[in-house]
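Asks: coordinates only, sequence not included:
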């Protein structure tokens, strides 16, 4: 019975997702890109033909599943959707190798932003729009979108959202998870529309404004220009992207409360204050390092803000070649690659709150040396934190660093130098897409062997799902629940 429910939900998820291909399909017609009609139509119909009868025949049957079922559902949903999303790239012929098409699709949906395309400016517009859409759909979460659209998933829907969303603790805005999902997606839409208007006002055409908004609000990084945001050479565009990258890296639940006028929730939130502190310190250090070689202090501060936002929020846009920056500035960016954005945001990485918890616990351990009989606890949001949160964070960070090291070793086996291998591992697991060395601005991953791209694709999905959802399958206890 559990297998039937899981198969049914997977089909429904794929069905909802396949309908999103209607938009690039329509653009292919509008732009006269007739050869792109079949690459979008074929996968969409291949999914809808078996899904529609299942949806109609089982529409009145309730869906119930446990937390362990939710992990399985979310992981396989992401894998299948990434595979389905690769089909238009492959059938179009613009990415002729299947491994490359899958890598590009996974990079898009996980909002990583690493690419195998050497020249995006010659790509058809409908395919570029699909590429940007994969960011936007993956940013807030494909499963969260489905939960918002299909009330029938409201029963047990929190198990799906819990397995997909970011951060050590999951928080709902309203008692009903479907209402929470709708509110979060509405906020997501508002931010996307607002940024699109501002970018359009700054000189971008509507296509560029929308696609870059998709990439910014999702903390993705795919651009329709080879030189990313640097191609526009516009302080206005860089400023708008900076603001919205920082908003995308902030907790969306807190953003909603901010719009409600609940400012005290922001002021009392430990992660929000730490997020602001990391930004200000990083910008200050980078700006001081850049001022001697910049045209003006204002330019140095602008570039420092942009790249701090880009790396910290794991967006991966580039407004300059930071490989040419002074070592101190590069060192700050490398440090930011380990942090990531806030929990409950579209950003990847370890997350600010986890680093904050570890920092507070390190302080407590030092106090324990001075006062062996003392009892010390961490405080978050002016409340005493639970010990199980500390244990969970410690386990997560250990697993995170272990995966980075293993992935770096696998990349280095392809002949990549160890520093670049470490950067590639960091930017794929953290869904950053932009690093240092060979993984810096303009990096193309087309030259990596197929087995490395396959491993990195799995690493990107694991990073997007916060590791536990992907690695729980390696637990013997998990499979015992299934009687295996």
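Replies: Yes, it's here. The shown structure was predicted, so the numbers you read here are calculated from the model rather than taken from an experiment.

Asks: CA only for contacts and neighbour counts going forward, please
Replies: Noted.

Asks: After the host helix or strand of residue 8, which helix or strand is next?
Replies: Per DSSP states H and E: residue 8 is located in helix 2-18. On the C-terminal side of helix 2-18, the nearest following helix or strand under DSSP H and E is helix 22-30.

Asks: Run through who's touching that next one.
Replies: 34, 36, 37, 40, 41, 125, 126, 127, 129, 130 (Cα atoms under 8 Å, 6 or more residues apart in numbering).

Asks: residue boundaries of the helices in the stretch 201-350 of the chain?
Replies: 206-217, 235-248, 252-259, 263-267, 270-290, 297-312, 327-339 (DSSP state H, counting those that start in this stretch).

Asks: and residue 390, helix, strand or coil?
Replies: With DSSP: H, G, I helix; E, B strand; the rest coil as the basis, residue 390 sits in helix.

Asks: how near is it to residue 259?
Replies: Taking Cα to Cα, to the nearest Å as the criterion, residue 390 is separated from residue 259 by 31 Å.

Asks: Compare neighbour counts for those two and give me the winner.
Replies: residue 390 (19 against 10; other Cα atoms under 10 Å).

Asks: and here's the other structure:
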């Protein structure tokens, strides 16, 4: 098992999640809400992600069990850190509930411990819906779309991430395939947001509904 490469990729994934938290942070600040529940997880992700991403790997080769290990650990770590905004803002009764809500988002399950999610603050509601959007195409697919990883060995990560017995590519490089898929995904999201705005929704509600869809 290529432990160094696994740690390197996990570090990059944590840094990506720190960047993802910037968007709900801006929303929270725009609505005059506390920034601390987002800033603390972002700082923790950066402090953990940078040392891991700087670990030099003697070989960039990844194989099936490496892909399984990366996907399993990435889901756990992203969900643990992603639960912190809910917990620190006291939006959820406990950390376990916060963790459940985050896992539900990244897996696009849609289940919630809340009877009325609209009672969440704007920033937390945006983060909850944004986890659905990120998880919609697959968290690891998102990472492969924006980060160079393993020189053609990403297929083992994708096989472990994507449901179904067959995984295919649109073009020769898997990273380019991920970029094309996310380009389509982003375009569809933008189109839906525009249509919802034309239907009379506010910009915030249009984004939340588009992310959920």
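Replies: Alright, I've got the coordinates. None of these values were measured; they are calculated from a predicted model.

Asks: Tell me how many other residues surround the aligned partner of residue 195 of the second structure in the first structure.
Replies: Following TM-score structural alignment, the counterpart assigned to residue 195 of the second structure within the first structure is residue 198. Other residues near residue 198 of the first structure number 17, with proximity taken as other Cα under 10 Å.

Asks: How about residue 177 of the second structure?
Replies: Neighbours around residue 177 of the second structure, by other Cα under 10 Å: 18.

Asks: which of the helices of the stretch 201-350 of the first structure is buried the deepest?
Replies: helix 206-217 (a mean of 25; mean count of other Cα atoms under 10 Å).

Asks: What residues sit buried inside the helix holding residue 8 of the first structure?
Replies: 5-6, 8-18 (16 or more other Cα atoms under 10 Å).

Asks: for the stretch 351-484 of the first structure, what spans make up the helices?
Replies: 352-370, 387-412, 418-429, 450-464, 468-471, 476-480.

Asks: In the second structure, what stretch matches the second one?
Replies: Mapping helix 387-412 of the first structure onto the second structure (TM-score structural alignment) gives no aligned residues.

Asks: List the buried residues in that helix.
Replies: Going by 16+ other Cα under 10 Å, helix 387-412 of the first structure has these buried residues: 390, 393-394, 396-397, 400-401, 403-405, 407-412.

Asks: before we move on, what about the shortest one?
Replies: Judged by neighbour count using 16+ other Cα under 10 Å, the buried positions of helix 468-471 of the first structure are 468, 469, 470.

Asks: any idea how far that helix is from the chain center?
Replies: 16 Å (Cα atoms, centre = their mean, to the nearest Å).

Asks: Stretch 168-187 of the second structure: how far from the chain's middle?
Replies: 17 Å.

Asks: For the helices of the stretch 351-484 of the first structure, please prepare a markdown table with the additional fields distance to residue 134 of the first structure.
Replies: Formatted as a markdown table, the helices of the stretch 351-484 of the first structure follow (distance: least, Cα to Cα, whole Å):
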| stretch | distance to residue 134 of the first structure |
| --- | --- |
| helix 352-370 | 25 |
| helix 387-412 | 24 |
| helix 418-429 | 16 |
| helix 450-464 | 13 |
| helix 468-471 | 20 |
| helix 476-480 | 31 |
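
Asks: if we compare those helices, which one ends up closest to residue 203 of the first structure?
Replies: When these are compared by Cα to Cα, helix 418-429 sits nearest residue 203 of the first structure, at 30.4 Å.

Asks: What is the closest one packed up against?
Replies: helix 327-339, helix 387-412, helix 450-464 (3 or more Cα pairs under 8 Å, 6 or more residues apart in numbering; DSSP states H and E).

Asks: what comes up buried for that helix?
Replies: Going by 16+ other Cα under 10 Å, helix 418-429 of the first structure has these buried residues: 420, 421, 422, 423, 424, 425, 426, 427, 428, 429.

Asks: show me what contacts the third one?
Replies: Contacts of residue 422 of the first structure were listed using Cα under 8 Å, 6+ apart, and they are 404, 405, 407, 408.

Asks: for the last one, same thing?
Replies: For residue 429 of the first structure, the contact set (Cα under 8 Å, 6+ apart) comprises 349, 403, 404, 456, 459, 460, 461, 462, 463, 464.

Asks: rerun at 7 Å
Replies: Counting by Cα atoms under 7 Å, 6 or more residues apart in numbering, residue 429 of the first structure makes contact with 459, 460, 463.

Asks: which among the residues you listed gets closest to residue 214 of the first structure?
Replies: residue 460 (18.8 Å).

Asks: Thought residue 428 was touching the closest one, still the case?
Replies: Yes. With contact defined as Cα atoms under 7 Å, residue 460 of the first structure reaches residue 428; the gap is 5.1 Å.
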